[in-house]
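**Q** A structural model of the following input is requested.
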Amino acid sequence: MNTIDLTPLYRNSVGFDRLASLLDNALTTETKVSAYPPYNIEVLGENNYTISLAVAGFSQDELDIQVEKGVLSVSGNKDKAQEEHNYLHQGIPNQTFERKFNLADYVEVTGADLSNGLLNINLVKEIPETMKPKKISINQVDNALEHRKKEKVINDKSNDQAA
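**A** Next up, the predicted model:
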């Protein structure tokens, strides 16, 4: 795979470090990351999302979910003390995994459910009131009144200069 040099992006931009890091990380780890476990990201509403991971064979005690610095980490650790099996074919992986998701600003994890081999992680995007767009009202000033004020200022200046 060809590598892409993002140095010009770092050099010519200010404040987009996180975006450049995400692009760089996505392009360099694409071949390193396992496809296990498969997952879906579903949009439930304008600000609601669900990440569903297929974690067949994992119990609730073997799964761990953490959020740190805008990164959601989901990991599963299988107990090595389980008895050995003699499989003719093993299509259901029972391997330890870690899957990471970068969360956008103001996206929070609200809960998680494990049902029928699917781990559903609920997310909500809550933008603070101070960051939401505000409508600014425009006051209308009477043009005749404003015109009279300007004339008075001009007359006062001409009277001061004459004196």
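**Q** C-alpha from now on. contacts and neighbour counts both.
**A** Fine.
**Q** So which residue is smack in the middle of the protein?
**A** By Cα atoms, centre = their mean, the chain has its centre lying nearest to Ala104, at 1.4 Å.
**Q** Tell me which residues touch that one, please.
**A** Residues near Ala104 by Cα atoms under 8 Å, 6 or more residues apart in numbering: Gly70.
**Q** how close does it sit to Gln95?
**A** Distance, Ala104 to Gln95, using Cα to Cα, to the nearest Å: 29 Å.
**Q** Can you list the residue ranges for strands in the chain?
**A** 39-43, 48-54, 63-68, 71-76, 97-102, 107-115, 118-125 (DSSP state E).
**Q** export the ones you listed to a markdown table and tack on mean neighbour count?
**A** Shown next, in a markdown table, are these (neighbours: other Cα atoms under 10 Å):
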| stretch | mean neighbour count |
| --- | --- |
| strand 39-43 | 13 |
| strand 48-54 | 19 |
| strand 63-68 | 14 |
| strand 71-76 | 16 |
| strand 97-102 | 15 |
| strand 107-115 | 15 |
| strand 118-125 | 19 |
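**Q** Tell me where the longest helix sits in the chain.
**A** As assigned by DSSP state H, the longest helix anywhere in the chain is helix 143-162.
**Q** So which of the strands of the chain is nearest Gly15?
**A** strand 97-102 (17.6 Å; Cα to Cα).
**Q** Tell me the helices and strands packed up against that closest one.
**A** For strand 97-102, the elements it packs on are strand 71-76, judged by 3 or more Cα pairs under 8 Å, 6 or more residues apart in numbering; DSSP states H and E.
**Q** The strand it packs on relative to strand 48-54, how many degrees between them?
**A** Interaxial angle, strand 71-76 versus strand 48-54 (axes from the mean of the first three to the mean of the last three Cα atoms, to 10 degrees): 30 degrees.
**Q** Here is the second sequence; please produce its structure so I can put it next to the first one:
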Amino acid sequence: MATIDLSPLYRSSVGFDRMASLLDSALRSDTGATGYPPYNIELVAENQYAVTLAVAGFEEDDLEIEVENGVLRVTGKKAEENEKREYLHRGIANRAFERKFSLAEHIEVTGAALKNGLLTVGLVKNIPEAKKPKRIDISSSTKDLLQDRSKSKESAA
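**A** Now for the predicted structure:
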């Protein structure tokens, strides 16, 4: 498989290193990925999302959810069974797993629920007021604009 060199992106941009790292990791083939457990990512409402993982056979105590540095990590590890069972066929996976999801800026985890073998993690995008778009009124005179600038400079001094 051909690889793509993203180093020019690192050289010509400032502040986009996380995006470049995400692209780089997405383009790398991960041979260890098994696809277990299957999951859905759902848009619930504007700025609200849900990640649902099929974790049949796992209980709340077997699951762990962590968020660190913009990465949501869900791990599952079955407790050791004390009783010995003799299986004629064993098709239900009780293997440990770890799933990671890269979260965009300002995405926060609101909670998690386990019901009918589905673990749902709620997410919300909280954009700070300073980052939200703001409407700028257009004046017919540049004189007013310059006066407002000089007032703001005086108050800053």
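**Q** tm score of chain vs chain?
**A** Taking TM-score structural alignment, normalised by the length of the second structure as the basis, the two superposed chains have a TM-score of 0.81; 142 aligned residues with a Cα RMSD of 1.9 Å.
**Q** can you count the residues close to Lys134 of the first structure?
**A** Number of residues near Lys134 of the first structure (other Cα atoms under 10 Å) recorded here: 8.
**Q** The one 3 residues further on now?
**A** Neighbour count of Ser137 of the first structure, defined by other Cα under 10 Å: 6.
**Q** Dump the strands of the first structure to CSV, plus distance to Thr7 of the first structure.
**A** Formatted as CSV, the strands of the first structure follow (distance: least, Cα to Cα, whole Å):
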stretch, distance to Thr7 of the first structure
strand 39-43, 31
strand 48-54, 32
strand 63-68, 27
strand 71-76, 24
strand 97-102, 22
strand 107-115, 29
strand 118-125, 31
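**Q** closest one to Leu27 of the first structure among those?
**A** Closest to Leu27 of the first structure of the strands of the first structure is strand 97-102 (Cα to Cα; 14.2 Å).
**Q** in stretch 28-47 of the first structure, what's buried?
**A** Along stretch 28-47 of the first structure, these residues count as buried under the neighbour rule (16 or more other Cα atoms under 10 Å): Pro37, Tyr39.
**Q** Give me the contact list for it.
**A** Taking Cα under 8 Å, 6+ apart as the rule, stretch 28-47 of the first structure contacts 3, 49-55, 97, 99, 124-126.
**Q** Report the separation between the aligned partner of Ala130 of the second structure in the first structure and Lys69 of the first structure.
**A** The alignment partner of Ala130 of the second structure in the first structure, by TM-score structural alignment, is Thr130. Using Cα to Cα, Thr130 of the first structure is found at 21 Å from Lys69 of the first structure.
**Q** And Glu108 of the first structure, by the same measure?
**A** Following Cα to Cα, the distance that separates Glu108 of the first structure from Lys69 of the first structure is 11 Å.
**Q** what's the answer for Leu23 of the first structure, then?
**A** Going from Leu23 of the first structure to Lys69 of the first structure by Cα to Cα gives 17 Å.
**Q** Ok, Ile136 of the first structure next?
**A** For Ile136 of the first structure, the distance to Lys69 of the first structure - Cα to Cα - is 34 Å.
**Q** got it, and Ile127 of the first structure?
**A** Per Cα to Cα, Ile127 of the first structure is found 17 Å from Lys69 of the first structure.
**Q** ok, these two, which is more surrounded?
**A** Using other Cα under 10 Å as the criterion, Ile127 of the first structure and Lys69 rank with Ile127 on top: 12 against 7.
**Q** which residues does that one contact?
**A** For Ile127 of the first structure, the contacting residues are Tyr106, by Cα under 8 Å, 6+ apart.
**Q** one more time with 10 Å
**A** By Cα atoms under 10 Å, 6 or more residues apart in numbering, the residues touching Ile127 of the first structure are Asn47, Asp105, Tyr106, Val107.
**Q** Distance-wise, check it relative to Asp64 of the first structure.
**A** From Ile127 of the first structure over to Asp64 of the first structure the distance is 27 Å, taken as Cα to Cα.
**Q** Please compute how far stretch 102-113 of the first structure lies from its chain's middle.
**A** Mean-position distance between stretch 102-113 of the first structure and its chain equals 8 Å (Cα atoms, centre = their mean, to the nearest Å).
**Q** Trace it over to the second structure and give me the residue numbers.
**A** Going by TM-score structural alignment: stretch 102-113 of the first structure matches residues 102-113.
**Q** Now do the matching stretch: distance from first to last residue.
**A** When the termini of stretch 102-113 of the second structure are compared using Cα to Cα, they are 20 Å apart.
**Q** ditto for stretch 52-61 of the second structure
**A** End-to-end span of stretch 52-61 of the second structure (Cα to Cα): 17 Å.
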